[in-house]
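>>> no sequence on this one, just coordinates:
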């Protein structure tokens, strides 16, 4: 991609997210989301492949549908209340439609169908962009309307997302699809907590992004796209393998790693609000996600391929990739061992 085109696209992504996070008017937020969407589509479709074109088309159609639903919701609220202010979403129907539109924007269930397919048709770098940066704008809007969000709607979307994210990831061998279902499950925890403890929900999604970033960057340096290629990482880069293992266990929510902290805080607040049954169901459903995290961890650490291979492994690290890997290791370790600081 030409440097000028890449600069224009990245500027559009940054400005679109900045417009949404600083907006007070629904039309300004909608305009920022549209600018963001238009900028991401060329990045998805830059590969000359039918799968990339299909992914870009699916991304455009779902994001355009969510934007139209969001615009309809805000217009309905302005018609009923006379206010275009984002924080004044007082109409119940508008609030329900807006929550569903934002869930579709992020890829939460039941509007999750586009996320695994789009990520599978994208590169690992584009996957990192969609699963982290592209969630900032919808999460910001969801945080701003959390006071008017109906708890039964957010609980339903959250539980369904945790179930779909865990159940869908078990049967996957493609890492990008597995990470897509992992994203859906983490969104479920965030949306469940958004109506009762918005700050903890925001903390949960921030920690997820800080864990996903080094994970996907390390997978990019090794060009690992399937579980089969992951098994040979140990023989070439033990440091990368150990770091990936700790990151995966942290994303699974095992103590004393960082990923356990927001889940513990969410469950604690649900019990405080007399929602013990909901907390128990969420804890049980999270075991589904734990299955494929542990399977990938086992393949990383316990499976060693034959050392006398007769074919060239094209995915293996090249010498100039050692420096990015060395830089990613302390970043990943910082994100893994952040638990004591969060609990104090």
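Noted; the coordinates are in hand. Fair warning: this is a prediction, and the values are worked out from it, not measured in the lab.
>>> from here on, contacts and neighbour counts on C-alpha atoms
Noted.
>>> tell me which element residue 189 falls in.
helix 175-194 (DSSP states H and E).
>>> Off-centre distance for whichever helix or strand comes after that helix?
Heading C-terminal from helix 175-194, the first helix or strand you meet, by DSSP H and E, is helix 198-222. Relative to the chain's own centre, helix 198-222 is displaced by 8 Å; criterion: C-alpha atoms, centre = their mean, to the nearest Å.
>>> for stretch 322-338, same thing?
20 Å.
>>> Also stretch 123-132?
For stretch 123-132, the distance to the chain centre is 9 Å (C-alpha atoms, centre = their mean).
>>> distance of residue 191 from residue 46?
32 Å (C-alpha to C-alpha, to the nearest Å).
>>> next, the one to line up against it:
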């Protein structure tokens, strides 16, 4: 049973920490907000008190403490060199490098991704949803606002995230591990979009945020446990498998679903700036991840029931609603972007 005062209190602390990091004008305030965010999220991770949740919570705490320590070290180095804590866009090279690596580590961008699959493997679905969505907001905002990647650095991190996320998700038997590697692939798109402009990054993040919420709420509603592998979703009724299949295809960026809009916006922006190699790397990583999206989706929909049974499913209205939401959302996003272009 959910203890709403407990969850509400630490959720408020989590959000408050993020707001402090957003609004702070110096690095000490950013560091304090990140620590407050961490203190609010860890109790939500270990809320049930299960051993695997405690283990994942400890791993997450240690990694985030390391990332925060790198940010604090960079801020102290900046204070030593410049005599103030003010956030500037072109500080000392060493200071900015250490702080940038700390933010990348906190997000789980490859090659700093090693902690993400093991942490997600032990968490509840709600904690995982917060981890892959809200916990990326502050580091992503800081990377966009105060750090400028060289093209070599950007290609390096995007290439690692795309390939490791794509290859790592193949032959996975755990849904949590699959979604973790999928998150790493999407981090490469978020990182690339963060170096273009805020609108492009915001569009992609909102699309990813909405689709992720749909996936995790569906898994949470079906109570897919830690010991239950991918085969467990095949035990759902057909309408629920169809919904999950369509949302996964949207996450993979299949047109004309909502997920395609985010990728289309990023690709158009990259190509307009002449970043052809970076666009190719992102497409290549998405194709690798698209393999396990398709395998899972086709197996779920067509593996256990005939096409005739599929057509007479009584709960097919749910499938229609999901399709309508994805198509309507994609159409609305395309229309708004067209208006902004003119």
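Okay, I see it. Since we're looking at a predicted model, the values are computed, not measured.
>>> So for residue 191 and residue 46 of structure 1, which sits in the more crowded spot?
The residue with more neighbours, out of residue 191 of structure 1 and residue 46, is residue 191; 30 against 14, by other C-alpha atoms under 10 Å.
>>> how big is the offset of the longest helix belonging to structure 1 relative to structure 2?
As assigned by DSSP state H, the longest helix anywhere in structure 1 is helix 50-81. Following the fit onto structure 2, the mean deviation recorded for helix 50-81 of structure 1 is 1.4 Å by mean C-alpha distance after the TM-score superposition for structure 1.
>>> got it, and stretch 7-19 of structure 1?
Counting by mean C-alpha distance after the TM-score superposition for structure 1, stretch 7-19 of structure 1 comes out at 1.5 Å.
>>> Now tell me what touches that stretch from outside.
For stretch 7-19 of structure 1, the external contacting residues (C-alpha atoms under 8 Å, 6 or more residues apart in numbering) are 28-29, 31-37, 39-40, 42, 134, 136-137.
>>> Tell me who's in contact with residue 266 of structure 1.
Residue 266 of structure 1 is in contact with 189, 193, 197, 200, 201, counting by C-alpha under 8 Å, 6+ apart.
>>> isn't the first one right up against residue 160?
No: the pair residue 189 of structure 1 and residue 160 does not pass the contact test of C-alpha atoms under 8 Å, sitting 10.2 Å apart.
>>> Show me which of these two is the more surrounded one.
Neighbours per residue, other C-alpha under 10 Å: of residue 189 of structure 1 and residue 160, the larger number sits with residue 189, 25 against 21.
>>> What's the local residue count around residue 168 of structure 1?
Other residues near residue 168 of structure 1 number 21, with proximity taken as other C-alpha under 10 Å.
>>> Now it: closest residue in space that isn't a chain neighbour?
Leaving aside its chain neighbours, residue 168 of structure 1 sits nearest to residue 181 (6.2 Å; criterion: C-alpha to C-alpha, 6 or more residues apart in numbering).
>>> Same question for residue 138 of structure 1.
In space, residue 138 of structure 1 is closest to residue 102, 5.7 Å off (C-alpha to C-alpha, 6+ apart).
>>> secondary structure class for that neighbour?
Following DSSP: H, G, I helix; E, B strand; the rest coil, the label given to residue 102 of structure 1 is helix.
>>> Distance check, the most centrally placed residue in structure 2 against residue 116 of structure 2.
With distances taken as C-alpha atoms, centre = their mean, residue 132 lies nearest the centre of structure 2, 3.9 Å away. Distance of residue 132 of structure 2 to residue 116 of structure 2, given as C-alpha to C-alpha: 9 Å.
>>> residues touching the residue nearest to residue 168 of structure 1, list them.
Contacts of residue 181 of structure 1 were listed using C-alpha under 8 Å, 6+ apart, and they are 116, 164, 165, 166, 168, 169.
>>> Please report the distance of residue 169 of structure 1 from residue 178 of structure 1.
Distance from residue 169 of structure 1 to residue 178 of structure 1, by C-alpha to C-alpha: 5 Å.
>>> I meant to write residue 204 of structure 1 there.
Residue 204 of structure 1 is 19 Å from residue 178 of structure 1, by C-alpha to C-alpha.
>>> Give me the more crowded residue out of the two.
Under the criterion of other C-alpha under 10 Å, the comparison of residue 204 of structure 1 against residue 178 puts residue 178 first, with 27 against 23.
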